[in-house]
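> structure of the sequence below:
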Amino acid sequence: MYDGSKNLVASSAQLRGQPPALPSGVLDYTRQHGEDRVTWSPEPPDVRVAAVVVSYSGSSQGFVLAARSLRETEVRESQMLQFAQLAGIITLVVMFIAVAFGEYVFGEGKG
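Modelled structure (predicted):
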């Protein structure tokens, strides 16, 4: 949580013992538009975060940020890419075998 002056009030996130720094301009944009959705790397290259920031007002003003690491998403993306590549290779091999078998059985020049 951030107060209306963009000072960090509370955080459960820790990166090397400190709350990660929010990219500049996010709170200004959120103040103008009410909400912002961002991804950023607080500590490149090993950490990526997706966050939603909303502004609130009433007796006081401020911002609430909810964030999540993208590590699991990136692992799943990588696994899906590997699966798709393997499926493509298997498809090509099966097609090659089918064509070779067809040529052998029904090919011209048999005599």
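> can we go C-alpha only for contacts and neighbour counts from here?
OK.
> and residue 79, how far is that from residue 73?
10 Å (CA to CA, to the nearest Å).
> give me the neighbour count for the nearest residue to residue 13 once chain neighbours are set aside.
Among residues not flanking residue 13 along the chain, residue 19 sits closest, at 5.5 Å (CA to CA, 6 or more residues apart in numbering). Using other CA atoms under 10 Å, residue 19 is surrounded by 14 other residues.
> again with residue 55
23.
> and the host helix or strand of it, what does it pack against?
Element membership for residue 55 (DSSP states H and E) is strand 49-56. Judged by 3 or more CA pairs under 8 Å, 6 or more residues apart in numbering; DSSP states H and E, strand 49-56 is in contact with helix 26-33, strand 35-40, strand 62-69.
> turn these into CSV, columns for distance to residue 52 and mean neighbour count.
Formatted as CSV, the helices and strands packed on strand 49-56 follow (distance: least, CA to CA, whole Å; neighbours: other CA atoms under 10 Å):
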stretch, distance to residue 52, mean neighbour count
helix 26-33, 10, 16
strand 35-40, 4, 16
strand 62-69, 5, 16
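> for the comparison step, fold the sequence that follows:
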Amino acid sequence: MQRVIGWLTAAVITTLIFGSVYASLQQLGRRSADAAPAAAAAAQVQLIGSEPPGAPRLELGPDSGVFIIVYGEDDKPTSGTVTLHGSLPVLPAGVLRAARTSGSDAVTWQPEPGLRMAVVARPAAGKVVVAGQSLTPFEDRDRMVLLFLSAGWLGSLVVLATGYAAIVFFAHRPLQSPRRPVP
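Take a look at the predicted model:
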């Protein structure tokens, strides 16, 4: 019974290690998705008062790069580099309110099913600058990490199970005495 407990403990520890590594890598990847939008928002905040960039508007999609949307005091979009179905997208008012209250807000925004964005909102002169980018590349990378870690975890459990089976097999096998040559 002690052997079983020892091997089960090893399996639980292995599972916890692989699970912790996955959770850490997943959070690191998600946090890195905020870096480019945060930099773009900071740059745009410094430009408030001048004309918004004359960049062409692109349609918001799973392969969207970094985009910027400026919201007025009435929480309506006034300018931006991206559209959703032909018009400037509208973020939930709570995100804009939180940015005005706390100085910034970073959230995952899903404007429609299958379209997830990492967005950072920062207030500037009564307006709110929102910058974001698609989470699709980060989520694709996350799936690959999960696949590799799952394979490593499963392989580790197979090695543990094989080791346990070998010990059980050899523990119950009777020892044979060496044969003596017959004269």
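> drop the TM-score for these two in here.
In this superposition the chains share a TM-score of 0.77, using TM-score structural alignment, normalised by the length of the first structure; 107 aligned residues with a CA RMSD of 2.2 Å.
> follow-up on the earlier one: could I get the contacting residues of the residue nearest to residue 13 of the first structure?
11, 12, 13 (CA atoms under 8 Å, 6 or more residues apart in numbering).
> residue in the second structure paired with it?
Residue pairing (TM-score structural alignment): residue 19 of the first structure is matched to residue 88 of the second structure.
> same deal with residue 80 of the first structure?
Match for residue 80 of the first structure (TM-score structural alignment): residue 145.
> re earlier: what about the second structure, which of the contacts of residue 19 of the first structure hold up?
Counting by both residues aligned by TM-score structural alignment, their matches' CA atoms under 8 Å, the contacts of residue 19 of the first structure that remain in contact in the second structure are 11, 13.
> please narrow the contacts of residue 19 of the first structure to those residing in helices.
Nothing among these maps onto helices, per DSSP state H.
> okay, and the residue nearest the centre of the second structure sits in which element?
By CA atoms, centre = their mean, the second structure has its centre lying nearest to residue 30, at 3.5 Å. Following DSSP H and E, one finds residue 30 of the second structure within helix 2-32.
> specify the angle between the helix or strand residue 78 of the first structure falls within and strand 49-56 in degrees.
Using DSSP H and E, residue 78 of the first structure falls within helix 71-106. Counting by axes from the mean of the first three to the mean of the last three CA atoms, to 10 degrees, helix 71-106 of the first structure points 130 degrees away from the direction of strand 49-56.
> quick revisit: as TSV, the contacts of residue 19 of the first structure with neighbour count and distance to residue 100 of the first structure would be great.
Output for the contacts of residue 19 of the first structure, formatted as TSV (neighbours: other CA atoms under 10 Å; distance: CA to CA, whole Å):
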residue	neighbour count	distance to residue 100 of the first structure
11	14	63
12	7	62
13	13	59
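> just put the contacts of residue 19 of the first structure in TSV and tack on distance to residue 2 of the first structure.
Output for the contacts of residue 19 of the first structure, formatted as TSV (distance: CA to CA, whole Å):
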residue	distance to residue 2 of the first structure
11	9
12	13
13	13
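> residues contacting residue 22 of the first structure?
residue 42 are the contacts of residue 22 of the first structure under CA under 8 Å, 6+ apart.
> against residue 42 of the first structure, how distant is it?
Note on residue 22 of the first structure: its distance to residue 42 of the first structure, by CA to CA, is 8 Å.
> next one: residue 9 of the first structure
Here residue 9 of the first structure is placed at a distance of 19 Å from residue 42 of the first structure (CA to CA).
> looking at these two, which one has more neighbours?
Neighbours per residue, other CA under 10 Å: of residue 9 of the first structure and residue 42, the larger number sits with residue 42, 16 against 11.
> what strand or helix carries the counterpart of the more buried one in the second structure?
In the second structure, the residue paired with residue 42 of the first structure according to TM-score structural alignment is residue 111. Here residue 111 of the second structure, judged by DSSP H and E, is contained in strand 105-112.
> isn't residue 61 of the first structure up against residue 3?
Yes: between residue 61 of the first structure and residue 3 a contact is recorded at 6.2 Å, counting by CA atoms under 8 Å.
> which neighbours do these two share?
Contacts common to residue 61 of the first structure and residue 3, judged by CA under 8 Å, 6+ apart, are absent.
> distance check, the equivalent of residue 119 of the second structure over in the first structure against residue 110 of the first structure.
Using TM-score structural alignment, the equivalent of residue 119 of the second structure in the first structure is residue 51. Distance, residue 51 of the first structure to residue 110 of the first structure, by CA to CA: 67 Å.
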